[in-house]
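Participant: What would the 3D arrangement of this be:
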Amino acid sequence: MIDISQTTAPRSDQLNADDLIGGPRTITVTRVSKMKEPDQPIAIYFEGDGGKPYKPGKSMRRVLLRIWGQDGTAYVGRRMTLYRDDAVQFGGAAVGGIRISHMSGISSAVTMALTVTRASRKPFTVKPLPEKRSRAPEKRQDDPAPAGEQQDAPRQPSSRDRLYAAARAEAAKGSDALRFFRADLDPRADRALDAIADDLERIAAAADVADDDGFPGFAPPAEEAA
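Facilitator: So this is what the prediction gives:
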């Protein structure tokens, strides 16, 4: 096969919506940096970015804040799927932009209202991204393993991992949802959440603010490109 997608890539210092014409891309975050550009204050570097980080627009920064919290350094190692949305508008014209469809660290879909125009907000849903599993090399039946060598099985999420993911998903719905979730847990499981209590409170607080006015400190923005 001759892959022509690389011949159509736009010249840019960041991931562009046109880079995703060929289809969605799942990335693993390696670093988050603060930039000087007021319209694109955050750069998210990822494995294989080729020096072209993802610089999310305001709407997608709200999604990141709602689901992963306000500490960008905690994003390292997490994964998300990006896709091109042809309906994204700028200046009244559909120019296309980058949207997030899936994110790791959640056990169920998260829906929130995002501003489309000054007078319009629409629901936006992000789905859970399955854990990445490493593929073991194929082994012939007549090729025995060396003595003492044990075949590594893919790591399965522990009960604590599942508890943490469920708690973060509830926190993303707001403080009340988190409080009801913890109230239904047995005391031992509830105590286990104390290790991530600060993170849960940040996620819930961000969700509460987003429900009130969309995003802390911002008036409803005009149409934007991602």
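Participant: okay, CA-based contacts and neighbour counts for the rest of this
Facilitator: OK.
Participant: got the end-to-end distance for stretch 84-99?
Facilitator: 6 Å (Cα to Cα, to the nearest Å).
Participant: Can you list the buried residues in that stretch?
Facilitator: 84-85, 88-89, 95-99 (16 or more other Cα atoms under 10 Å).
Participant: Among those residues, which one lies nearest to Lys132?
Facilitator: Closest approach between those and Lys132, by Cα to Cα: Arg99, at 20.7 Å.
Participant: quick one more, to check against the first:
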Amino acid sequence: MDIATTTEPKSDQQNFDDYQSAPKTVTVSEVKKGSAEQPVEIHLVEFPGRPFKPSKSMRRVLVAAWGGEASNYPGRILRLYGDPTVKFGGQTVGGIRISHMSHLTEPVTVHLTVTRGKRAPFTVQPIATPQDATAWLTEATTLEELQKAWGMVQRAGLGAIAELANLKDSRKAELQ
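Facilitator: So this is what the prediction gives:
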């Protein structure tokens, strides 16, 4: 019996607790208008019914990296992590941050407000997309190259995608 599932928060959205143990790579399925307090809901393929509601700082990162038109976001990939140092109302409460984003050719740095009157740089890194991973696997011409390509797929957080695992297995059979 896996008791880890019993520790999951019961909520209608992604929470800091969901990301304390490890970052998660997620795919945007749609973006909807939220409430006045949380104006953006980013719905995720991996967590139906539990959207990521980014803070104002993370919305600024999204706009700097992907632009303001949210209709372009579906299909794009984020790596989210729990940052225990996030403050709200002067209290350290923890929050969800973005560490990597697809559709970037280079890291993006945004200067975000840390405290009133103080800003600090926040950088997000590019993340590989399933299309990148497909190219790595199909371009491998030896079993050693395929093994390296699969390692890259896993490090990119895409190893759980069934289509990529199937492609790896078929390429392995071809190369043997």
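Participant: I'd like the buried residues of stretch 84-99 of the first structure written out as CSV, with distance to Arg118 of the first structure and secondary structure added.
Facilitator: Converted to CSV, those look like this (distance: Cα to Cα, whole Å; DSSP: H, G, I helix; E, B strand; the rest coil):
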residue, distance to Arg118 of the first structure, secondary structure
Arg84, 23, strand
Asp85, 20, strand
Val88, 15, coil
Gln89, 13, strand
Val95, 18, coil
Gly96, 19, coil
Gly97, 18, strand
Ile98, 20, strand
Arg99, 19, strand
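Participant: For the residues you listed, please prepare TSV with the additional fields distance to Phe46 of the first structure.
Facilitator: As requested, the buried residues of stretch 84-99 of the first structure are exported to TSV (distance: Cα to Cα, whole Å):
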residue	distance to Phe46 of the first structure
Arg84	17
Asp85	20
Val88	23
Gln89	26
Val95	25
Gly96	22
Gly97	18
Ile98	15
Arg99	16
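Participant: Stretch 149-156 of the second structure aligns to what range in the first structure?
Facilitator: Stretch 149-156 of the second structure corresponds to no residues in the first structure, going by TM-score structural alignment.
Participant: swap in stretch 116-126 of the second structure?
Facilitator: Against the first structure, stretch 116-126 of the second structure falls on residues 118-128 (TM-score structural alignment).
Participant: what does the matching stretch rub up against?
Facilitator: 100-116, 220-223 (Cα atoms under 8 Å, 6 or more residues apart in numbering).
Participant: Kindly report the same for stretch 26-43 of the second structure.
Facilitator: Residues outside stretch 26-43 of the second structure that contact it (Cα under 8 Å, 6+ apart): 44-46, 49-55, 70-71, 73-80.
Participant: do the same with stretch 86-94 of the second structure
Facilitator: Stretch 86-94 of the second structure is contacted from outside by 16, 82-85, 95, using Cα under 8 Å, 6+ apart.
Participant: related to what we said a few turns ago, tell me the one of the buried residues of stretch 84-99 of the first structure nearest Arg140 of the first structure?
Facilitator: Using Cα to Cα, Arg84 is the member of the buried residues of stretch 84-99 of the first structure that sits closest to Arg140 of the first structure, with 41.6 Å.
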